[in-house]
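Please find the sequence and the predicted model below.
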Amino acid sequence: MAGKAGSTTAKQVAAACLRLPPLPSTSDLVKLYNLRAVKQLSQNFLMDHKLSSKIVRKSGRIRDCHVCEVGPGPGGITRSILEQGAARVTVVEKDPRFLPVLELLRDASHGKLHIELGDVLTYNMEKLFPPDLALPWEDRPPRIHLIGNLPFNVATPLIIRWLRDISLRRNAWVNGRVRMTLTFQEEVVERMVAPTGHAQRCRLSIMCQNWCQATHKFTIPGRAFVPKPDVDVAIAHFVPRVEPQIPLEFWLVEKVVRCVFSFRQKYCKRGAGLLFPEDQRDEQIKKMFAVADVNPALRPFQLTMSEFNRLCHAYAAILEQQPSLAKFNVRERIVIVDGADYDDDNGGVIENIM
């Protein structure tokens, strides 16, 4: 009996260590500091503590892990991360208006919370986590999590940048297969996880599923946010794959997928034709689909990952014979160069990805 009582006491002490000192609610803090969501920044605050805690739980085991939260705003999710026992939490916030609230949480966290003022789209996390947390890529994911309730105008560009970083194993992913749990518009998450033949299948589906196992965890009704957005919000969880389903450079996969989906309801050969100059288009398309053993009369959303893999490899084989084609872009919206120099800062990869 004494052993059992001692065990219970130990659990109670451990639980107490995870509790923050009494603090005003997130809603009260927003009122206290007169924080208002900026419409131009697509800001929406999640006030419901139960929902914030659910987002953190769906990330996986947080206790004793290191977490980077992007776009914490007034700190609702931050509080839940700390309460669930993270060893260290770093928040990256662009808007300085939230600093007083975050500093209040920092002071209550006993040194566990660290604040970085910066733009997550350009923030480099390579040195953010202790080196001893890093694990080989082929190993299990490290005890590191990325979590964020991001403005809608940032969320999709960010995941595309991070997918590229995953492909290069840089940024946070120098530490291994770091997991991500992020919020998006519900329809965006539906596209991310859409299977072959699904009405929502698009470029974003292929890019997310190629480098990650993407999961739609749950949906939060828009009324839970302040101000209420016009759409519901979905939570997506990403675990980088040990090997991508299309094991080629990011720029090449993106270019092929982007062109193929340019005419979503047409035969896939129509969009793939944009990969080549008009004077050699018919010949190269015939060659590419024959080598890939893909039916050119399929619609883009009907193509499997395996078929996209074969198309990308067939295109790569053509580039070996004609390297200059790598820079060809019929719409001139993006300059395609070799993977080492590929620059997506002008939005070519990011914009219109859906």
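Alright, I've got the coordinates.

contacts, neighbours, all on C-alpha from now
Will do.

I would like the residues contacting the helix or strand where L99 lies, please.
L99 belongs to helix 99-108 when assigned by DSSP states H and E. Contact partners of helix 99-108, identified using CA atoms under 8 Å, 6 or more residues apart in numbering, comprise 20-21, 29, 33, 74-75, 79, 112-115.

before we move on, what about stretch 178-192?
Contacting residues not belonging to stretch 178-192 are listed as 55, 58-59, 141-150, 152, 155-156, 172, 200-202, 204-206, 208-209, 214, 216, 219, 231-240, 354 [CA under 8 Å, 6+ apart].

one step back: among the contacts of helix 99-108, name the buried ones.
Neighbour counting by 16 or more other CA atoms under 10 Å classes 29, 74-75, 79, 112-115 among the contacts of helix 99-108 as buried.

got TSV for those residues, with distance to R88 too?
Formatted as TSV, those follow (distance: CA to CA, whole Å):
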residue	distance to R88
L29	23
P74	18
G75	15
R79	12
K112	5
L113	6
H114	8
I115	11
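
Please flag which of these sit within helices.
The helices, defined by DSSP state H, take in 29, 79 from the buried ones among the contacts of helix 99-108.

where along this protein do the helices fall?
For the chain, the helices defined by DSSP H occupy 2-18, 26-32, 49-57, 76-83, 99-108, 152-168, 186-193, 203-211, 250-260, 268-272, 281-292, 305-321.

would you turn these into a markdown table with distance to K327?
Shown next, in a markdown table, are the helices of the chain (distance: least, CA to CA, whole Å):
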| stretch | distance to K327 |
| --- | --- |
| helix 2-18 | 54 |
| helix 26-32 | 50 |
| helix 49-57 | 42 |
| helix 76-83 | 43 |
| helix 99-108 | 44 |
| helix 152-168 | 19 |
| helix 186-193 | 28 |
| helix 203-211 | 20 |
| helix 250-260 | 10 |
| helix 268-272 | 15 |
| helix 281-292 | 15 |
| helix 305-321 | 10 |
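
right, and these - which one's nearest E126?
helix 152-168 (10.7 Å; CA to CA).

so what does the closest one touch, helix or strand wise?
Contact here means 3 or more CA pairs under 8 Å, 6 or more residues apart in numbering; DSSP states H and E; on that basis helix 152-168 packs against strand 179-185, helix 203-211.

want to compare, so here's the second one:
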Amino acid sequence: MANLRLPPLPTIRDIIRLYGLRAERQLSQNFLLDLKLTDKIVRQAGKLAGAHVCEVGPGPGGITRSILNQGAVSLTVVEKDRRFLPSLQMLSEAAEERLKVIHGDILKFNMEEAFPTDLKRDWQEDPPGFHIIGNLPFNVSTPLIIRWLEALSNHSGPFIFGRTRMLLTFQKEVAERLVAPVKDPQRSRLSIMAQHLCEVKHCFTIPGAAFVPKPDVDVSVVHFTPLKEPLIDLPFKLVEKVVRSVFHFRRKYCRRGVESLFPLERPDLTDEVFQKTDIDPMRRPMTLTMEEFNLICHAYNNICLRIPGIQEYNYRLH
């Protein structure tokens, strides 16, 4: 570990001043200047000594330094905003080739080409020595985690290496949705989609005052470990459609959401779902357990297999 620690460097505050950097509010950017806090965040990823890491949106490099100081053998950072590239390049030189800086969009970044193939593990084995870490801008965090959850279900993208673990930040309200249990008012589509594929842990919350500029909300750190087997063993898009439909009418009975999956002239199909699952259609969406969502998804899938074209039905277009 000792020889992997970084040499003395300017503080993040000095880096920001040196390169004339500022957070863009319209991009939901916020900087963490306290390296003790970035160290605390990175420790939640688990043992990084000897591991390979991909960091999303490093900005001026606070979390980047902490990852390197934890002993990561290689770190690739993917930064879309070119303003941060000079400061990250300076850090790369100090890290003696352990840090590779990529200017680009994480959604277009080819993970398989960027990291060694010998990292790959069978899905049923322990997670690989590869981690995703990111202090995400609020405006991309939810769509990005949905994209990654879909990649996880297909064992593609970051998950070609196996059950890749992720450590990500979200605004507190989103983090609460990700971990919300049955009957919790925050239980939502995001809760089901994350929890049926991952063990999701809310690590801790960072006060907004710790960031520059101070956001209007607090920020939470969330850790994801993919499950060996999904709790709903069906294609991601089908599960997401069912769950989204049910929670679209979250203040109504769950029957209303299931109804929206079928044409108005086919109430018999809605009846069939509840008859097959033995679920009370007057239940509220947030009271449904994961097993009950599993039953609803399978009942819907069986109907889709029996009636061609029913899965393409979209009530908004009718």
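Sure, I can see it. Model, not experiment: these values are computed from the prediction.

List the TM-score for the superposed pair.
Remark: TM-score between the superposed chains equals 0.98 [TM-score structural alignment, normalised by the length of structure 2]; 318 aligned residues with a CA RMSD of 1.0 Å.

And for the aligned residue in structure 2 for P300 of structure 1, the neighbour number?
Aligning on TM-score structural alignment places P300 of structure 1 opposite P285 in structure 2. P285 of structure 2: 28 surrounding residues under other CA atoms under 10 Å.

Chain neighbours aside, what residue packs nearest to P285 of structure 2?
C254 (5.2 Å; CA to CA, 6 or more residues apart in numbering).

aligned partner of the one you found in structure 1?
In structure 1, C254 of structure 2 lands on C268 (TM-score structural alignment).

cool, and L119 of structure 2?
In structure 1, the residue equivalent to L119 of structure 2 is L133, according to TM-score structural alignment.

mean per-residue distance, the helix holding L99 of structure 1 to structure 2?
Superposing on structure 2 places helix 99-108 of structure 1 at an average distance of 0.4 Å from its equivalents, by mean CA distance after the TM-score superposition for structure 1.

That helix corresponds to what range in structure 2?
Residues 85-94 of structure 2 are matched to helix 99-108 of structure 1 when aligned by TM-score structural alignment.

hang on, the earlier thing: which of the helices of structure 1 sits closest to D119 of structure 1?
Nearest to D119 of structure 1, of all these, is helix 152-168, at 10.1 Å by CA to CA.

so that closest one matches what in structure 2?
Taking TM-score structural alignment, helix 152-168 of structure 1 hits residues 138-154 over in structure 2.

Pull out the buried positions in that stretch.
138, 141-142, 145, 148-153.

could those go into TSV alongside distance to A180 of structure 2?
Listed next are the buried residues of stretch 138-154 of structure 2 as TSV, based on distance: CA to CA, whole Å:
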residue	distance to A180 of structure 2
F138	19
S141	17
T142	15
I145	16
W148	19
L149	17
E150	20
A151	22
L152	20
S153	21
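
Tell me which residue lies nearest the centroid of structure 1.
By CA atoms, centre = their mean, structure 1 has its centre lying nearest to I159, at 3.4 Å.

contacting residues for the aligned residue in structure 1 for R316 of structure 2?
The alignment partner of R316 of structure 2 in structure 1, by TM-score structural alignment, is R331. By CA under 8 Å, 6+ apart, no residues touch R331 of structure 1.

what about 10 Å?
259, 274 (CA atoms under 10 Å, 6 or more residues apart in numbering).

Hmm, the match of L119 of structure 2 is touching D64, no?
No. In this structure, L133 of structure 1 is not within contact of D64 by CA atoms under 10 Å, at 11.2 Å.

what touches both of the two?
Common contacts of L133 of structure 1 and D64, defined by CA under 10 Å, 6+ apart, comprise 143-144.

What sits closest to K252 of structure 2 if chain neighbours are left out?
Excluding the flanking residues, the one nearest K252 of structure 2 by CA to CA, 6+ apart is R284, at 6.4 Å.

What distance do you get for the one you found to E150 of structure 2?
Plainly put, R284 of structure 2 is 26 Å away from E150 of structure 2 if you go by CA to CA, to the nearest Å.

Then D14 of structure 2?
For D14 of structure 2 relative to E150 of structure 2 (CA to CA), the value is 39 Å.

again with F249 of structure 2
Note on F249 of structure 2: its distance to E150 of structure 2, by CA to CA, is 23 Å.

re the thing from before, which one of the helices and strands packed on helix 152-168 of structure 1 lies closest to E283 of structure 1?
The closest of these to E283 of structure 1 is helix 203-211. By CA to CA, the value is 25.1 Å.

That closest one maps to which residues in structure 2?
With TM-score structural alignment applied, helix 203-211 of structure 1 matches the range 189-197 in structure 2.

Go through the match of helix 99-108 of structure 1 and flag the buried ones.
Here stretch 85-94 of structure 2 shows 85, 87-89, 91-92, 94 as buried, counting by 16+ other CA under 10 Å.

Most widely separated two among those residues?
Spatially, the most separated pair among the buried residues of stretch 85-94 of structure 2 is L85 and A94, at 14.2 Å (CA to CA).

residues in contact with N110 of structure 2?
Listed by CA under 10 Å, 6+ apart, the contact set of N110 of structure 2 reads 157-158.

With the one 4 residues further on instead?
Each residue near A114 of structure 2 by CA under 10 Å, 6+ apart is listed here: 54, 76, 100.

one more time with 8 Å, if that's ok
A114 of structure 2 neighbours (CA under 8 Å, 6+ apart): none.

Can you tell me how far it is from L91 of structure 2?
19 Å.

If we go by neighbour counts, what in stretch 272-289 of structure 1 is buried?
Residues 272-276, 284-285, 288-289 are the ones in stretch 272-289 of structure 1 that count as buried (16+ other CA under 10 Å).

Right, I'll call it a day here.
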